[in-house]
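Enquirer: Starting from these lines, generate the structure:
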Amino acid sequence: MNTALSVPRTTQSRIVRTLSIAQVFSGLGNGSTLALGSILAVELSGSEAWAGSVNTALTLGTAATAIPLSQLALARGRRVALATGLAAAIAGTALMVGAVVTELFILLLAGAFLVGLASAVNLQARFAVTDLAEPARRGRDLSLVVWAITVGAVAGPNMVAPGAVLAGWLGIPAQAGPFLISAAGMVVGALIVGLFLRPDPLLTRRALDGDEPGKAAKNASSWRAGWQIVREHPTARGAVIAVVAAHAVMVAVMSMTPLHMQHHAGDAAGHQDTIALIGFTISLHIAGMYALSPLMGWLTDRLGAARTVLVGMGILLAAMALTGLLPGYMPAVTAGLILLGLGWSAATVAGSTLLVSSLSPSERVPAQGFSDATMSLAGAVGSAAVGPVMGLIDYPGVSAVAAVLVAGATVAVLRLPAARR
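Expert: Sure, this is the predicted structure:
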């Protein structure tokens, strides 16, 4: 029975609206960390070998908490899980401010780890909106929530100047200011989720399907449980491979781009101009990730999820061509970062929809937790490894390695029957 039709469409519309508005504010958190993370890591550690450490800590925080947040969602509902994750991320921004003030590198990493929970919340929110969605509208609804993060995520990297003004008023270092603005945004996001995400979509879905809460929570309690579900469904496995590869490549290349631009653009511009250029480039990259996600959702529903994943993989390869072949030409690097975001958007929206569509309702949340944890762990590994890789073979080499990963994932998706229909 299609139980998605057992709830009024107005209920689903309210859920989409609530999650979308919350995403606008919660998206401020990661933007500042992405823009300043590698620079702060080098300044506080004293070595460029640690350039990717903040983004590594950020993605490890997401990876380590994706499954616990899924378990919490099954036990207490999406509302409690999302609000709890944002509360932890707010504490992380406080630690980031403390790290800048005290110049303690370890505090910077601890703060980034907790801020990573905001990413875990953003990832879970895209699945939360599918709990009660009609099958024919899953891609659209999922993409709208992903799209909503555009405002906060794009604004985050541009909080450097307003944040510096705020920091001046408070008498703290200028680089601490953006994290205060991020914290305020996440507070608003947490309040919106806590007050207005009613009825809880996952609890309603479980009630419609007659699932037992205790059994469901137990099934989501381990990485292995999620993997067993994904392993038994080839389409789900292909979806996870695509999402994981796209995320790992996006994080790795994006993490090193600010440092690459600082080296090259810094020769022709002053320090403040270079920082502004980096913030603008990262903003465009994040806009590519989220701004056109409704289009990706429409393509997913019209062309099919598997085919849209392949579109995303093609865009990612085009991005690697620009950043790898024209690394000294900053407009090409900026264009490559935009395409990197667009490819990630297509692969993530379509891959997530493909995962949901290939599983029964009782299997989805454990598999979603596994997918989010795995993609975040892959991003953390990529972020950690990309610093030494860049030291050995420079920025073009990073792009070449990323292109090989994308090509491998493309082959895996091409083998799916859904991609050939």
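
Enquirer: from here on, contacts and neighbour counts on C-alpha atoms
Expert: Noted.

Enquirer: Give the other helices and strands that the longest helix along the chain contacts.
Expert: Counting residues, the longest helix in the chain under DSSP state H turns out to be helix 361-414. Using 3 or more Cα pairs under 8 Å, 6 or more residues apart in numbering; DSSP states H and E, the elements in contact with helix 361-414 are helix 53-76, helix 105-128, helix 223-231, helix 234-265, helix 305-325, helix 330-357.

Enquirer: ok now that helix, how far from the chain's centre?
Expert: 12 Å (Cα atoms, centre = their mean, to the nearest Å).

Enquirer: and if you look at stretch 59-67?
Expert: With Cα atoms, centre = their mean, you get 11 Å for stretch 59-67.

Enquirer: Now do the contacts for residue 379.
Expert: 56, 59, 244, 247, 248, 249, 250, 251, 252 (Cα atoms under 8 Å, 6 or more residues apart in numbering).

Enquirer: Kindly recompute the last result at 6 Å.
Expert: By Cα atoms under 6 Å, 6 or more residues apart in numbering, the contact set of residue 379 is 248, 251.

Enquirer: Quick check: the gap between it and residue 251.
Expert: Using Cα to Cα, to the nearest Å, residue 379 is found at 6 Å from residue 251.

Enquirer: Check residue 227 too.
Expert: From residue 227 over to residue 251 (counting by Cα to Cα), the distance is 23 Å.

Enquirer: what's the answer for residue 100, then?
Expert: Taken as Cα to Cα, the span from residue 100 to residue 251 is 23 Å.

Enquirer: Repeat that for residue 373.
Expert: From residue 373 to residue 251 the distance is 14 Å (Cα to Cα).

Enquirer: got it, and residue 110?
Expert: Distance from residue 110 to residue 251, by Cα to Cα: 19 Å.

Enquirer: Sequence B follows; please return its structure for comparison with A:
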Amino acid sequence: MTTAGEAPGGGRARAGDGHDRARVQRRAVSVLVAVQVVGGLGVGAALSVGGLIAEALTGSQSWAGMATTTITLGAAVFALPLAGLAARRGRRPGLGAGWVVAACGGAVAIGGAQAGWFPVFLAGMALYGAGTATNLQARHAAADLADDATRGRDLSLVVWATTAGAVVGPNLTGPGAAVARPLGLDPLLGPLLFSTLAFAAAGALTLLLLRPDPLLVARETGGGRAASAGKEPPLESLRLVVRTPMALLALVGTVASHTVMVAVMTMTPVHMSHGGAALTVIGLTISLHIAGMYALSPVVGWLSDRVGRIPTLVAGQGILLVAVVIAGASDHREGVVMAGLVLLGLGWSFGLVSSSAMLAEALPPERRPGAQGVTDLAMNLGGAGAGALSGVLLSAFGFGGLNAFAAVFVVPVFALVLWARRSQRAS
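Expert: Predicted coordinates:
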């Protein structure tokens, strides 16, 4: 909460000065884009090796999915505290703290893996999950000051900015090994070292540059009830979402899209490795998948603004269904797996961008952070559950069975779309 004469996000405002929402929004989006490029490198660098490290430490394919699962579970654990910090203090402290915690997690994971201590490695991965939570919550910061006509575009630009770092990250196994060996580390830990440095840099950039704070400016210029911000219990935020048809659809759409994506992506490196794929091919596959997630998000945002949130969400669920059919029928054909993973990422993008814009529009500014935190919590819990089951399902039913399991999660979205449309017509 800011006091009289204090500029949101820190610093002093001259007496009588207001905030140009459009100017602050442009600056906020520019800073968020720069941070997402750096932080995205940290998020992507560990994706192609986390499962392989877990499998090497335990000697079990069933445990291979625990690295991604723990990251996703960590993201769920940190979703509410980071959203609560943002609600109380602004986006800058919330996002900055998340990146710093993730950097600490990377250091813990490297130490645990190098020592051969699997529980310590998983503890580091849980802290590392704060980076995933922060990467995702940045999209909400882009929506704080946006108007309805451009909210999808601004939000999607921040999602898109993750592309550069996240696509490069999975291809750092070779350079990572070259850096790790002179330091006496296992070659697989090189990408985690890059992640740790990237998260630390993202935290520093956020804390230094995200001024004025977009959420605090939105409250100041929009008349939001800053005094009560951050004090709403999570259960009350959840009740608000459940009572609001469009907010509920946004929550379910977000959770379904993320759960399908995580379930399949988590075990793809292990599946390909067992088929004889080289680490470079696995890294390329994950890079293409991440490109599908982020690279076309500005187009998705434009479609969401022009065509509508619900049609864009429905299109995303359809793309996810096509993706799991292709990936599930791929066997060990590397090109087919790549095609399925690209579509998997694209479907996720359609679902996340449209749902996030829908959630922001469905609720007043002072109620958004709590609802956004609950949504991200549910999203990451869904991903964590899917990731935890993915190794078991791969062992029991193969990659095709795992993809069939993932397809089930799109069904509630289609059901809620019909219900939300009826509610809109009735109102």
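
Enquirer: out of the helices and strands packed on helix 361-414 of structure 1, nearest to residue 420 of structure 1?
Expert: helix 305-325 (8.2 Å; Cα to Cα).

Enquirer: what range in structure 2 matches that closest one?
Expert: Aligning helix 305-325 of structure 1 against structure 2 (TM-score structural alignment) gives residues 309-329.

Enquirer: about what we covered before: residue 100 and residue 251 of structure 1: who's more crowded?
Expert: residue 251 (25 against 21; other Cα atoms under 10 Å).

Enquirer: which residue lines up with that one in structure 2?
Expert: Residue 251 of structure 1 maps onto residue 262 in structure 2, by TM-score structural alignment.

Enquirer: which non-adjacent residue is nearest that match?
Expert: residue 383 (5.5 Å; Cα to Cα, 6 or more residues apart in numbering).

Enquirer: How much space separates the one you found from residue 408 of structure 2?
Expert: 14 Å.

Enquirer: got it, and residue 138 of structure 2?
Expert: 29 Å.

Enquirer: quick one: which of these two has more around it?
Expert: Neighbours per residue (other Cα under 10 Å) separate residue 138 of structure 2 from residue 408, with residue 138 holding more: 22 against 12.

Enquirer: Which residue lies nearest the spatial centre of structure 1?
Expert: Residue closest to the mean C-alpha point of structure 1, counted by Cα atoms, centre = their mean, is residue 119 at 5.3 Å.

Enquirer: which residue packs closest to that one, ignoring adjacent ones?
Expert: Spatially, and ignoring its direct neighbours in sequence, residue 119 of structure 1 is nearest to residue 62 (6.0 Å; Cα to Cα, 6+ apart).

Enquirer: counterpart of the one you found in structure 2?
Expert: In structure 2, residue 62 of structure 1 lands on residue 75 (TM-score structural alignment).

Enquirer: Can you name the residues that contact its match?
Expert: 129, 130, 132, 133 are the contacts of residue 75 of structure 2 under Cα under 6 Å, 6+ apart.

Enquirer: What residue in structure 1 is paired with residue 236 of structure 2?
Expert: Looks like residue 236 of structure 2 aligns to residue 225 there (TM-score structural alignment).

Enquirer: Contact partners for that match?
Expert: Counted by Cα under 6 Å, 6+ apart, residue 225 of structure 1 has zero contacts.

Enquirer: what about the closest residue to residue 342 of structure 2 other than its chain neighbours, which helix or strand?
Expert: Excluding its sequence neighbours, the residue lying closest to residue 342 of structure 2 (Cα to Cα, 6+ apart) is residue 289, at 4.4 Å. Assigning secondary structure by DSSP states H and E places residue 289 of structure 2 in helix 279-294.

Enquirer: can you tell me what part of structure 1 that helix aligns to?
Expert: The aligned range for helix 279-294 of structure 2 is 275-290, by TM-score structural alignment.

Enquirer: now that stretch: how far from the chain's centre is it?
Expert: Relative to its parent chain, stretch 275-290 of structure 1 has a centroid offset of 15 Å by Cα atoms, centre = their mean.

Enquirer: Also stretch 341-351 of structure 2?
Expert: That offset, for stretch 341-351 of structure 2, works out to 13 Å (Cα atoms, centre = their mean).

Enquirer: Is the counterpart of residue 22 of structure 1 in structure 2 in a helix, a strand, or coil?
Expert: Using TM-score structural alignment, the partner of residue 22 of structure 1 in structure 2 is residue 35. Of the three states, residue 35 of structure 2 takes helix according to DSSP: H, G, I helix; E, B strand; the rest coil.

Enquirer: so who does residue 35 of structure 2 touch?
Expert: residue 202.

Enquirer: same thing with residue 102 of structure 2?
Expert: Residue 102 of structure 2 neighbours (Cα under 6 Å, 6+ apart): 127, 128, 130, 131.

Enquirer: How about it, nearest residue that isn't a chain neighbour?
Expert: Residue 102 of structure 2 sits nearest to residue 128 (Cα to Cα, 6+ apart), 4.2 Å away.

Enquirer: Which residue in structure 2 aligns with the residue nearest to the centre of structure 1?
Expert: Looks like residue 119 of structure 1 aligns to residue 132 there (TM-score structural alignment).

Enquirer: how close does its match sit to residue 253 of structure 2?
Expert: 19 Å.

Enquirer: repeat for residue 55 of structure 2
Expert: 32 Å.

Enquirer: Counting neighbours, go ahead and name the busier of the two.
Expert: residue 253 (34 against 20).

Enquirer: Identify the residue of structure 1 aligned to the more buried one.
Expert: By TM-score structural alignment, residue 253 of structure 2 lines up with residue 242.

Enquirer: Just give me the match in structure 1 for residue 95 of structure 2.
Expert: So, by TM-score structural alignment, residue 95 of structure 2 is matched to residue 82.

Enquirer: Is its match within a helix or a strand, and which one?
Expert: helix 78-102.

Enquirer: What are the buried residues along that helix?
Expert: Buried residues in helix 78-102 of structure 1, counting neighbours by 16 or more other Cα atoms under 10 Å, are found at 78-90, 92-100.

Enquirer: mean shift between it and structure 2?
Expert: Compared with structure 2 after fitting, helix 78-102 of structure 1 deviates on average by 0.8 Å (mean Cα distance after the TM-score superposition for structure 1).

Enquirer: And residue 293 of structure 1, how close does it get to residue 130 of structure 1?
Expert: 15 Å.

Enquirer: now do residue 374 of structure 1
Expert: The value you get for residue 374 of structure 1 to residue 130 of structure 1, if Cα to Cα is used, is 20 Å.

Enquirer: go on, residue 107 of structure 1?
Expert: 37 Å.
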